[in-house]
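Visitor: Here is my input, please return the structure:
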Amino acid sequence: MLYSPLIMSILEVLIYTVSMLLIVAFVTVAERKTMASMQRRLGPNIIGYYGLLQAFADALKLLLKEYISPTQANIFLFFLGPVVTLIFSLLGYSVIPYGPGLAISDFNLGILYLLAVSSLSTYGILLAGWSANSKYAFLGSLRSTAQLISYELILSSAILLVVLLTGSLSLTVNVEVQRAVWFILPLLPIFIIFFIGSIAETNRAPFDLAEAESELVSGFMTEHAAVIFVFFFLAEYASIVLICILISILFLGGYLFSPLNSFIISVIHLFSF
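Guide: Alright, predicted model coming up:
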């Protein structure tokens, strides 16, 4: 009985992490289908119904792929970089409130915690690019780091304006304050700036210069392959989902007006009578 709180905490983290990884997997499929539609292609449509299981096929291929590392690379830092980036990308989800009390850790400095964690993930990119002992990977890591730091200042400034309205660094308080009106209405210019900065922060087109596709390389991930490439891949899309959730919390009322929350409130009111 003494270990039951510890076991419950471990189960919560496991369920949370697996759910996030599944969401990230299907986001990759959604992006590939969207890009295919824009380019008048079919996209993934073989594995599973309408190609929905394509992400699992890609993950299996990368897990079974033979790993090749540069002979002159710093192997320890070469492996540590992707792990650091993935860990700090997933740590940001621990303070996200999906409903009243539905968060792993709902403390008063949630916004400050998110800013700190997102900043630390930059070190993984630097380590990966430098330790590969490749000029393409090193230049890619410098480009990516410069872009992340530059647009992070824009995101931080926009978030500070929201904090001035709420008077709190808590994400839950930020959501509850928007019961009267969403912040996107009084802060529409700030929302547009934040949205553009979010696209740059997640390396989406047209801000995907860090990958240097014109040079036919993958930026800081040029020398990475197989399993450790999966870490970078998951970290990138986990950051995309996290920034989308953050936009919803800061400007679109968060969980207040979600269909699931409305259904739960309706059921509670029904049984209260």
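Visitor: all contacts plus neighbour counts: C-alpha atoms, from now on.
Guide: OK.
Visitor: Okay, and the residue most central in space within the chain sits in which element?
Guide: Centrality entry for the chain: nearest residue to the mean C-alpha point is Ser239, 1.6 Å, by Cα atoms, centre = their mean. Ser239 is part of helix 226-251, with elements assigned from DSSP states H and E.
Visitor: next up, for comparison:
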Amino acid sequence: MILKLASSITAQPFLQSLIYGAICSTIILSVCALCVMSLIFLERKVSAWMQSRLGPNRVGPRGLLQMVADGIKLIRKEDIVHDQAMKFLFNLAPCIAVAAPFAAFATIPFSENVQVVDFELGIVYVFALTGFSILGILIAGYASVNRYSLLGALRATAQMISYEIPMIIALLGVLCFTETLSLRETVIYQQTNGWNILYAPISFIIFFIAATAECNRAPFDLVEAESELVAGFHTEYAGIKFAMFFFGEYVAMMLACSITVILFLGGWLAPFGFLPFAVGSILYTVWGLFWFVSKVAFLLFVMMWFRWTFPRLRIDQLMVFCWKVLIPFSMVNLLIMAVLSTFIKG
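Guide: This next block holds a predicted model:
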């Protein structure tokens, strides 16, 4: 529909692509902003529920406008950059932290007909951008010229690079069955063969744990351990730039859960093959979108549950858990998946 709108505006293919990209980017950015505001509110409510508190309940009915008030507060705060900071890199870092996970949503199939572009190498594209987001954190720590920021950035770099290894190895176990790098084709494969979590439950567990660590979420939030590093890599940031790092973290969470849903939980497919609407209809698209969002919301709740249940690991425990537990288990699991897929497919 958006492509038809772009075609009606101009006949030039290049301009059509620009208009299509601009409209899709605006929609994704707007939806992500609303989702991030909702997630922050829900996380504060979930943490309050787990700790027998009320949570935000002052601004608006039942505190629903608290996130709007916090956003206005951060935007109005003074943008402070100390004299010794590398100003260009200091300003560039939050932009990279937001842009990398945001751009990855371009290839996410939210439903059968809801996808900006279907790359044949969509999985490679997503993981390349998630790896690129490490640069934003590293640049932020380096450009701040602050020992705590630099230590937090180095921790983040070591953590994110390390946990990408078991995550990708777990992904290879899924590829043994699907034999495609297209996210859309991965969901279509599960439509006829069942959800991948049934064949690869260990891959699902390893992938989700590693994805949680990739997002720097507790209990893996060593990069901003307040008792050790003040606020980690964003110690020197304030106002809108601090909000951009916060925004990027929650967008990365949504991206990680979306990829997990696509790879293991059938994407937009309903459980048990339940299909009340004709394939290709608008209602079928809405039906698929509902199930995709529901699955992502459940995984986001699990991430919040992790944060407010498990204690933060030490840096040595964090790295030992990755290199001595997750990576060996993921390699053994990959061998089992390869043998199992060969046996099933004959």
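Visitor: TM between them?
Guide: Here the superposed chains carry a TM-score of 0.92, computed using TM-score structural alignment, normalised by the length of the first structure; 268 aligned residues with a Cα RMSD of 2.0 Å.
Visitor: re earlier: relative to Tyr98 of the first structure, how far out is the residue nearest to the centre of the first structure?
Guide: 17 Å (Cα to Cα, to the nearest Å).
Visitor: What segments of the stretch 51-200 of the first structure are helices?
Guide: 54-64, 75-91, 110-131, 135-166, 171-177, 188-201 (DSSP state H, counting those that start in this stretch).
Visitor: Rebuild those as JSON lines, extending it with distance to Met8 of the first structure.
Guide: Shown next, in JSON lines, are those (distance: least, Cα to Cα, whole Å):
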{"stretch": "helix 54-64", "distance to Met8 of the first structure": "28"}
{"stretch": "helix 75-91", "distance to Met8 of the first structure": "18"}
{"stretch": "helix 110-131", "distance to Met8 of the first structure": "22"}
{"stretch": "helix 135-166", "distance to Met8 of the first structure": "33"}
{"stretch": "helix 171-177", "distance to Met8 of the first structure": "23"}
{"stretch": "helix 188-201", "distance to Met8 of the first structure": "34"}
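Visitor: and of the ones you listed, who's closest to Ile15 of the first structure?
Guide: Proximity to Ile15 of the first structure (Cα to Cα) singles out helix 75-91 among the helices of the stretch 51-200 of the first structure, at 12.8 Å.
Visitor: quick one: the closest one aligns where in the second structure?
Guide: The alignment of helix 75-91 of the first structure onto the second structure (TM-score structural alignment) spans residues 87-103.
Visitor: And stretch 224-243 of the first structure, by the same measure?
Guide: Using TM-score structural alignment, stretch 224-243 of the first structure pairs with 237-256 in the second structure.
Visitor: residues in contact with the matching stretch?
Guide: 32-33, 36, 39, 71, 73-81, 91, 94-95, 97-99, 101-102, 104-105, 211-212, 215-216, 234, 296, 300 (Cα atoms under 8 Å, 6 or more residues apart in numbering).
Visitor: got it, and stretch 11-28 of the first structure?
Guide: Contacts for stretch 11-28 of the first structure (Cα under 8 Å, 6+ apart): Leu52, Ala55, Phe56, Leu90, Ile104, Leu234, Tyr237, Ala238, Val241.
Visitor: With respect to Ser131 of the first structure, which of those residues is nearest?
Guide: Distances from Ser131 of the first structure to the contacts of stretch 11-28 of the first structure, taken by Cα to Cα, are shortest for Leu234, at 20.4 Å.
Visitor: The closest one and Ile249 of the first structure: what is the separation?
Guide: 22 Å.
Visitor: neighbour count winner among the two?
Guide: Ile249 (24 against 21; other Cα atoms under 10 Å).
Visitor: which residue sits closest to the more buried one in space, ignoring its chain neighbours?
Guide: Of all residues not flanking Ile249 of the first structure in the chain, Val175 sits nearest, at 6.0 Å (Cα to Cα, 6 or more residues apart in numbering).
Visitor: Give the equivalent position in the second structure for that neighbour.
Guide: Under the alignment (TM-score structural alignment), Val175 of the first structure pairs with Val187 in the second structure.
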